[in-house]
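K.L.:
What follows is a predicted protein model with its sequence.
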Amino acid sequence: MLEDLSPLIAATTHWLTGAYPASGGALDAALCEVQARQAVTVAAWLRYPTSMDAALVGMAGPGGSARLDWIAGADGAGAGDPDTYAWRTWVDEVVASWAACLLTDPELAGRAVAAIAEGAHTAGVPVEFRRLTAPDDRDRSAAALLRHPDLLAPVAGLHHAALVTHLDQGSALAA
């Protein structure tokens, strides 16, 4: 039974960077991927906070990218290629939506990172999400499409309310 979220994080990151690619060369692509991976990791850890949650999504599957592909205008992408189709089945729509929210709203990103700070995924391990929460000019330039609020709005809007509710409930429990 899979207890980590690495396939889901990798596939969802790959989907985001494919839908909203870096605008420059190899360095920009790497910086864009790091930002996407940090956002997806935070979103996944929020959505699946325990090893049991991770194991359950590993067994049931996250749902795939079909709706996201349709929203991004890539519906049917990879339908004939089994290799492309396989990784797309590991994309989690809610995690992608939450990651889009975090990439376009610094305040929400800060709240989300604070919410996972004491969670099971970060226990005993120093984790930093600087490129998500405090991107510099180079980061912003590299991920111009990935951080553009208008471009990400259709994806972010899918589950924005659920993310805010989730974070608000976490704040209420901590108080």
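P.N.:
Right, received. Where do you want to start?
K.L.:
all contacts plus neighbour counts: C-alpha atoms, from now on.
P.N.:
Noted.
K.L.:
Verify the stated contact: Ala143 with Leu31.
P.N.:
Yes - Ala143 is in contact with Leu31 according to C-alpha atoms under 8 Å; the separation is 7.2 Å.
K.L.:
One more to weigh against that first structure:
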Amino acid sequence: MQADLSPVIAATAQWLTRSFPSPGGALASALCEAQARQAVTVAAWLRYPTAMDAALLELAGPGGSARLDWVTGADADDGVAADAWRTWVDEVVASWAACLLTDPELASRAVAALARGGEHADGLPTEFRRLLDPDEADRGAAALLRHPDLLAPVAGLHHCGLLDRLDPDHTLIA
């Protein structure tokens, strides 16, 4: 069974780059999009690790961007909700991607978890350099996209779920 996560990855990356755009020109926008797409890909592969998970997502749908738009202050009266691609945005994937973009250690753990197992990367060359080791141009292009304070409302939505996925046996110390 083969399932395709590309609509969710594309829509969620687009939501991130529209919500936290690059402050530069065309090259900076492309670099920002590459970082968002890498973070979203890692998050989607973690969230839907098997072909069956991805197939169920195709049947049920990811939920859309309404809550994310509300959390970030997007105004639905501006026609934001009318964009059809927004129905393919996955809130959990966006939240996990935001966590990865703002926490390099967590991003490294997530990519390492993918390397240990997962059906999506089987046989595919995977390289997440822009996510794991952004250079100066990457950091400048994604200044808003990687800003911890700006992404905190999105990252906080499902941060605990990402930690559970990466280490299901962890214990919280109060």
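P.N.:
Looks like it came in fine. All values reported here derive from a predicted model rather than from experimental measurement.
K.L.:
Can you give me the TM-score here?
P.N.:
For these two chains in superposition, a TM-score of 0.92 is obtained (TM-score structural alignment, normalised by the length of the second structure); 168 aligned residues with a C-alpha RMSD of 1.6 Å.
K.L.:
quick one: which of Ala143 and Leu31 of the first structure has more around it?
P.N.:
Ala143 (28 against 19; other C-alpha atoms under 10 Å).
K.L.:
What is the aligned counterpart of the more buried one in the second structure?
P.N.:
Aligned against the second structure by TM-score structural alignment, Ala143 of the first structure finds its counterpart in Ala142.
K.L.:
so what's the nearest residue in space to that match that is not next to it in sequence up against?
P.N.:
Of all residues not flanking Ala142 of the second structure in the chain, Cys32 sits nearest, at 4.9 Å (C-alpha to C-alpha, 6 or more residues apart in numbering). By C-alpha atoms under 8 Å, 6 or more residues apart in numbering, the residues touching Cys32 of the second structure are Thr17, Pro21, Ser22, Asp138, Ala141, Ala142, Leu145.
K.L.:
ranking those residues by neighbours, who comes first?
P.N.:
Ranking the contacts of Cys32 of the second structure using other C-alpha under 10 Å puts Ala142 first, with 28 neighbours.
K.L.:
That one against Pro21, yeah?
P.N.:
Yes - Ala142 of the second structure is within contact range of Pro21, at 7.5 Å (criterion: C-alpha under 8 Å).
K.L.:
does the residue positioned nearest the centre of the first structure belong to a helix or a strand, and which?
P.N.:
Residue closest to the mean C-alpha point of the first structure, counted by C-alpha atoms, centre = their mean, is Val40 at 2.2 Å. Element membership for Val40 of the first structure (DSSP states H and E) is helix 26-47.
K.L.:
By how much does that helix deviate from the second structure on average?
P.N.:
Taking mean C-alpha distance after the TM-score superposition for the first structure, the mean distance separating helix 26-47 of the first structure from the aligned residues in the second structure is 0.2 Å.
K.L.:
Can you give me the neighbour number for the nearest residue to Ala11 of the second structure once chain neighbours are set aside?
P.N.:
In this structure, Ala11 of the second structure finds its nearest non-sequential neighbour in Val89, 5.2 Å apart by C-alpha to C-alpha, 6+ apart. Neighbours of Val89 of the second structure under the rule other C-alpha under 10 Å: 26.
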